[in-house]
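> Build me a model:
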Amino acid sequence: MIGFVIGVFAIAGMIKGTIGLGLPAVSMGLLTIFISPFQAATLLIVPSMVTNFWQLFAEGQVLKLVRRFWPLLLGIVVGSIWSIFPTLGHGEFQSEALLGGMLALYGLYGLFAKNMPNLAAHEKWLSPIMGYLGGALTVATGVVVIPVVPYLQSLHLKRDDLVQSLGLAFTTSTICLAVFLHQHPVENIPMDYKMSFIALLPALVGMWVGTKIRYRIPEQKFRKVFFCGLVIFGGYMVLHQLGLL
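Reported below is the predicted structural model:
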């Protein structure tokens, strides 16, 4: 089990180091092959928290972003408390199907989203809605991707602001997920924080390797293969849960 977890987080960290995203999605997708989504989410907490903090505080002006995006963050918190979706560990079939659907959507978005429309003019009312859906899907799948990532990219932020804004949203979602998992334990499924700490090292090593790979392999080619893989893998998870495979 330890070797499997180390391998998963090394791969996920490498992908994040190469293209700047994908650690939660890849980790959850691979881990749920052998363990439940609830248990996989508990292993994700420490590596996600550390890498998200790294991403958030790599540059300054964090308070400025908090003042701007507090409606989004509040929506994430509310969504994680009152989710409209079946939550992790409480309806396992739905959680795995939702996770597969999220991975497939994430892959399709990465493959086909070229020029995002500028939604900055609608930010005031869109932020709490996007935040709520992001928080609700976080406690349902263990992954915050859709719709938070496309939404923030649609605001046409400067590169550094976008990276930090994603880190802010990811950090908030990870904290909410950790609180949810602690308050809603599942019988006979332990919350293995020790294993989560063990997973941190291979994730960081993987990120370091990924940064080296970034300069050797064309990023666009790597991204295309990665997102195609997510579509195929996510689609398989959905069809498998529906009993079609």
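
> From here on, just use CA atoms for contacts and neighbour counts.
Fine.

> what ranges do the helices span in this structure?
Using DSSP state H, the helices of the chain run over 2-19, 23-31, 37-56, 62-81, 92-112, 123-141, 148-154, 159-183, 193-214, 219-241.

> which parts of the first one are buried?
Put plainly, it is helix 2-19. 5-19 (16 or more other CA atoms under 10 Å).

> I'd like to know how many residues surround residue 190.
11 (other CA atoms under 10 Å).

> Let me see the contact set for the residue lying closest to residue 44 once chain neighbours are set aside.
Excluding its sequence neighbours, the residue lying closest to residue 44 (CA to CA, 6 or more residues apart in numbering) is residue 196, at 6.3 Å. Listed by CA atoms under 8 Å, 6 or more residues apart in numbering, the contact set of residue 196 reads 42, 43, 44, 45, 46, 47.

> Verify the contact between the last one and residue 195 for me.
No - contact criterion CA atoms under 8 Å: residue 47 and residue 195 do not qualify, at 10.4 Å.

> Looking at those two, which one has more neighbours?
residue 47 (22 against 17).

> Second chain to compare with the first, below:
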Amino acid sequence: MSGLLVELPLEILLVAAAISAFAGFVKGAVGFALPMIMISGLGSILPAEIALAALILPTLVSNLFQSLRGGWRLAWAVVRRFWLFLVMMLVFLASAAQLVALVPQNLLFLVIGVPIVLFALTQLMGWRLHLRPETRVRDELLFGGVAGFIGGMSGVWGPPLVAYLVAIDEEKRETIRIQGVVFGLGAVMLAAAHLRSGVLDAATLPLSAAAVVPVLAGLWIGTRLHDRMPQQTFRRAMLVVLILAGLNLVRRGLMG
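Take a look at the predicted model:
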């Protein structure tokens, strides 16, 4: 991989660093969308497999940072609080992964992306979905199962979690921590899967490690913005990024 880094033009490296820093900034501000931004941006200047390898360690490290920012006890409290969501997500993720060949990917992206965009748009326009504490078990079974199912089928499990956190009006700092824990578990599974697939190996690990630096720089700036952001502004920012994530899924569905 050092040979590849030497061979790449300086402008490509600078653009890749800028994309990574921007992805880190968005994740620091709203807690998600780093893989979406990195794979879309890096995939336009690098081969898809190399772009995928580049985002694996930054995804893992950034989620570790966000989940542990308040200490391991608060992170463990998230696991205890959302254990039902996590169990449902992991069970459905493992099960749905076996069905990948049965469902066209472009159709799946459209089925996921369109409702996500509509949900976020209606929320921004003033309609509020409020999930009550009394229905928590039902809601976590539903949202966790949906997140796991689409995650196993497409590798995308973030939007249902974000939609759920918006619907329960979760406090912004706790929202970031919850996303860090849930996405962090997914990132561990992603890293393990691609160590086995060969995408992440002795050749690509240095590239992925190098990408951690600009991502953490962007994450630091985004986190500072997040800390100063009022709760309502944070909620709107999450919904805007959720719309962009949904539109990206629709784009992938339409383009095949």
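
> quick revisit: who wins for neighbours among the contacts of residue 196 of the first structure?
residue 44 (28 neighbours).

> which one in the second structure is aligned with that one?
Applying TM-score structural alignment, one finds that residue 44 of the first structure aligns to residue 55 in the second structure.

> can you check residue 27 of the first structure too?
Per TM-score structural alignment, residue 27 of the first structure is aligned with residue 38.

> Quick one: neighbours of that match, just the number.
Residues near residue 38 of the second structure, counting by other CA under 10 Å: 26.

> Now for it: which residues touch it?
So residue 38 of the second structure contacts 19, 20, 23, 51, 55 (CA under 8 Å, 6+ apart).

> gap between the aligned partner of the second one in the first structure and residue 115 of the first structure?
Residue mapping for residue 20 of the second structure onto the first structure gives residue 9, with TM-score structural alignment as the criterion. Residue 9 of the first structure is 31 Å from residue 115 of the first structure, where distance means CA to CA, to the nearest Å.

> same question, residue 181 of the first structure
Taking CA to CA, one finds residue 181 of the first structure at 36 Å from residue 115 of the first structure.

> what does residue 15 of the first structure give?
Taking CA to CA, one finds residue 15 of the first structure at 23 Å from residue 115 of the first structure.

> go on, residue 211 of the first structure?
Applying CA to CA to residue 211 of the first structure and residue 115 of the first structure gives a distance of 26 Å.

> out of those two, which sits in the more crowded spot?
Neighbours per residue (other CA under 10 Å) separate residue 211 of the first structure from residue 115, with residue 211 holding more: 18 against 9.

> separation between that one and residue 15 of the first structure?
Following CA to CA, the distance that separates residue 211 of the first structure from residue 15 of the first structure is 9 Å.

> Repeat that for residue 59 of the first structure.
Computed as CA to CA, the residue 59 of the first structure to residue 15 of the first structure distance reads 22 Å.

> do residue 125 of the first structure as well
33 Å.

> One more: residue 180 of the first structure?
27 Å.

> Also residue 104 of the first structure?
From residue 104 of the first structure to residue 15 of the first structure the distance is 17 Å (CA to CA).

> And residue 136 of the first structure, by the same measure?
Residue 136 of the first structure is 25 Å from residue 15 of the first structure, by CA to CA.

> if we can go back for a sec, you'd agree the match of residue 44 of the first structure is up against residue 211?
Yes - using CA under 8 Å, residue 55 of the second structure makes contact with residue 211 at a distance of 7.3 Å.

> Could you give the number of residues near the corresponding residue of the second structure for residue 68 of the first structure?
Matched by TM-score structural alignment, residue 68 of the first structure corresponds to residue 81 in the second structure. By the criterion of other CA under 10 Å, residue 81 of the second structure has 12 neighbours.

> Who are the contact partners of residue 59 of the second structure?
So residue 59 of the second structure contacts 34, 35, 184, 187 (CA under 8 Å, 6+ apart).

> Please name the nearest non-neighbouring residue to the third one.
To tie it back to what came earlier, the one meant is residue 184 of the second structure. residue 63 (5.0 Å).

> do the same with the second one
The spatial neighbour of residue 35 of the second structure that comes closest, neighbours along the chain excluded (CA to CA, 6+ apart), is residue 55 at 6.4 Å.

> The first one too?
Among residues not flanking residue 34 of the second structure along the chain, residue 23 sits closest, at 4.8 Å (CA to CA, 6+ apart).

> my guess is the one you found meets residue 33, correct?
Yes - if you go by CA under 8 Å, residue 23 of the second structure and residue 33 touch, sitting 7.2 Å apart.

> which residues are in contact with both of these two?
With CA under 8 Å, 6+ apart, residue 23 of the second structure and residue 33 have no common neighbours.
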